[in-house]
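Visitor: Below: sequence and its predicted model.
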Amino acid sequence: MTSVAPESDIRRHELAEFLRSRRERITPEQVGLVRGPRRRTPGLRREEVAQLSAVGVTWYTWLEQAREIQVSAQVLDALARALLLDSSERRHLFSLAGSADPAPNTPCPSVTPALRAMLDRLDPLPACVQNSRYDILAYNATYARLLVDLDRLEPAERNCVWLAFTNPQWQAAVVDMPDVHRLLAAKLRASMADHLAEPAWKTLLARLEAASPEFREVWARHEVVGPGGKEKYIRNAHVGLLHLMHTDLWLGPAAGPRLVTYVPQDEETRLRLERLYALAPVPA
């Protein structure tokens, strides 16, 4: 009877082989090191990768030996930089390690041109793509003006939790804001459990705690709520009260990006969404 190796073992060995192959293709000169006269190792030595990544030599050696050790996102980020990985190789590294890439401003691979076209075709239904940190990665014309004028915001500001706790226009549009504050903080805490050490998550948390006493208060309750849809009322500044059903369509694992849509729950809301879409500027 043939036994099958556990998936974790397969991943560790694939990761080890991938790291070894990337290490062996890089010359010392590419990373600012001096090539000694007696060098026989193809590419970099393990101790050189460890030095460039600021990790222990023994620990890195165990990683290439596929030993069962924990690898943080920060270490993976350092290894990716030390080994000069391109974007595809970097995604592969994090995928093999079973970790989310913490690099800020990394384009979401799920927001493809086809998905952006689908967002546009969903108009006048408001729709966007969010990640598990509640960053708004892409959106259509109706969603752009559903709660606040997203086009006027810097990309770093386009985060639902940040806007809910710091943006007066967003807050004025949301009915039952105190309940929404509690729900968003609880959802963020539940999502963050898998990303506690990742820089982008820690940065968002620090910004929220520094900017909002309300956030600090609800965050201290340690409430958690899983992802899911919800019936919502939104007071849109342009067309009035909207009665909507918020739904999520996951584009990958539950911790990954999702397509968020808002479906009208009555005829008046449907007509008002059409008027809201009509206010969108005509593309040049």
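Guide: Sure, I can see it.

Visitor: Every contact and neighbour count from this point should use C-alpha atoms.
Guide: Noted.

Visitor: would you list every one of the strands in this protein?
Guide: According to DSSP state E, the chain carries its strands in the segments 127-130, 136-139, 230-236, 240-250, 258-264.

Visitor: Compare the ones you listed and give me the one nearest E48.
Guide: For E48, the closest of the strands of the chain is strand 136-139, at 37.2 Å, according to Cα to Cα.

Visitor: let's bring in a second one:
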Amino acid sequence: MADYGTQTINIEVDHVKSSKLFCNKLWQASKFMHSKLGDNFVPKRPFELSGYESSLDNWILSNLGETVQHCDKSLRSYDMNQAANQIRQFWHQDICDTYIEAIKPILLNGTEEEKETVKQVLHFCLETTLQLLSPFMPYLTEELYQHLQQRQGNLNVTICNSWYPKPRNFQWQKPFLNDDMAVLRAICKEALFLRDEFDLTKARANILISSSDEILLNRLERNYTSPLTALSRSNSVEFVTGILSIPEGYVSSPKTVNNTCQVHMQLQR
């Protein structure tokens, strides 16, 4: 509790600690992005789609646009807490926990087009997030913005003079991709559970995903094999129709995903 004149202000210590951890997460993730972008990286002015975007890239851009919309709506109704929570959720869950982890193999072994695409998307997400956060965290966002690779012809050397993100400039919303990503995250959760259950600390096992929904399996195999492999910390991911196709030496997750999918991990060869 802190006394301010005759009024009493409630301070939640846990919230202060959580905010400190978020600041550290923002700093460390920004540092990682700078190291991967490289000194020779030149961001497009303005940012635009290249045509090489994967479903994962389109998903993160869609969620970025939704975050901008929610933040704009919350600020217009003077709901500062809701606006800040939307930005934190996007940065924590979507950028750090999902997108960055999923694109690490691309940054290492992807084609030049794939690498350039994810770098442009990374830079755009970081730039926009810093602009969204600037009213709430002016000093930290200013410091990170100063180290951000600037777009050609950009005269906004300080984040204070940059335009605040407006919903009309973020028209990449594809909400149907959230359904696919919800399935992907649930599958990875089951795979990580099996890793913990059988104490696979460093080894990367092969994963099989079975389902009676052939359309879903084809979509996952076509668009999300690489993210599934990275996020589940697996050696490989394959897809089979029906439970009867599972070979010996595999263990199955206790839960099904989306009422149709089950995860199987190879323990013996």
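Guide: Received the coordinates, thanks. Only a predicted model underlies this, so the values are computations on that prediction, with no experimental measurement involved.

Visitor: Can you pull the TM-score for these?
Guide: Put the two chains on top of each other and the TM-score (TM-score structural alignment, normalised by the length of the second structure) is 0.30; 140 aligned residues with a Cα RMSD of 6.4 Å.

Visitor: ok so, going back, may I see the strands of the first structure organised as CSV, with mean neighbour count added?
Guide: Conversion of these to CSV gives the following (neighbours: other Cα atoms under 10 Å):
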stretch, mean neighbour count
strand 127-130, 26
strand 136-139, 20
strand 230-236, 17
strand 240-250, 17
strand 258-264, 22
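
Visitor: Can I get those strands in CSV including distance to A186 of the first structure?
Guide: What follows is these, written out as CSV (distance: least, Cα to Cα, whole Å):
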stretch, distance to A186 of the first structure
strand 127-130, 17
strand 136-139, 18
strand 230-236, 14
strand 240-250, 17
strand 258-264, 18
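
Visitor: Of the ones you listed, which is nearest Q51 of the first structure?
Guide: Distances from Q51 of the first structure to each of the strands of the first structure were compared by Cα to Cα, and the smallest falls on strand 136-139, at 35.4 Å.

Visitor: quick revisit: nearest to L183 of the first structure, of the strands of the first structure?
Guide: Checking the strands of the first structure against L183 of the first structure by Cα to Cα gives strand 230-236 as the closest, at 10.7 Å.

Visitor: contacting residues for K36 of the second structure?
Guide: For K36 of the second structure, the contacting residues are 107, 119, taking Cα atoms under 8 Å, 6 or more residues apart in numbering as the criterion.

Visitor: Secondary structure element for L144 of the second structure, which one?
Guide: Element membership for L144 of the second structure (DSSP states H and E) is helix 138-146.

Visitor: Which elements pack onto that helix?
Guide: Where contact means 3 or more Cα pairs under 8 Å, 6 or more residues apart in numbering; DSSP states H and E, helix 138-146 of the second structure is packed against helix 13-37, helix 112-133.

Visitor: Pull out the buried residues from that helix.
Guide: Of the residues in helix 138-146 of the second structure, those buried by neighbour count under the rule 16 or more other Cα atoms under 10 Å are 141-142, 144-145.

Visitor: Please apply the same query to stretch 183-202 of the second structure.
Guide: For stretch 183-202 of the second structure, the buried set under the neighbour-count rule, 16+ other Cα under 10 Å, comprises 183-192, 194-195.

Visitor: Can you add secondary structure and distance to S30 of the second structure and give those residues back as JSON lines?
Guide: As requested, those are arranged in JSON lines below (DSSP: H, G, I helix; E, B strand; the rest coil; distance: Cα to Cα, whole Å):
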{"residue": "V183", "secondary structure": "helix", "distance to S30 of the second structure": "28"}
{"residue": "L184", "secondary structure": "helix", "distance to S30 of the second structure": "25"}
{"residue": "R185", "secondary structure": "helix", "distance to S30 of the second structure": "23"}
{"residue": "A186", "secondary structure": "helix", "distance to S30 of the second structure": "27"}
{"residue": "I187", "secondary structure": "helix", "distance to S30 of the second structure": "28"}
{"residue": "C188", "secondary structure": "helix", "distance to S30 of the second structure": "25"}
{"residue": "K189", "secondary structure": "helix", "distance to S30 of the second structure": "26"}
{"residue": "E190", "secondary structure": "helix", "distance to S30 of the second structure": "29"}
{"residue": "A191", "secondary structure": "helix", "distance to S30 of the second structure": "28"}
{"residue": "L192", "secondary structure": "helix", "distance to S30 of the second structure": "26"}
{"residue": "L194", "secondary structure": "helix", "distance to S30 of the second structure": "31"}
{"residue": "R195", "secondary structure": "helix", "distance to S30 of the second structure": "29"}
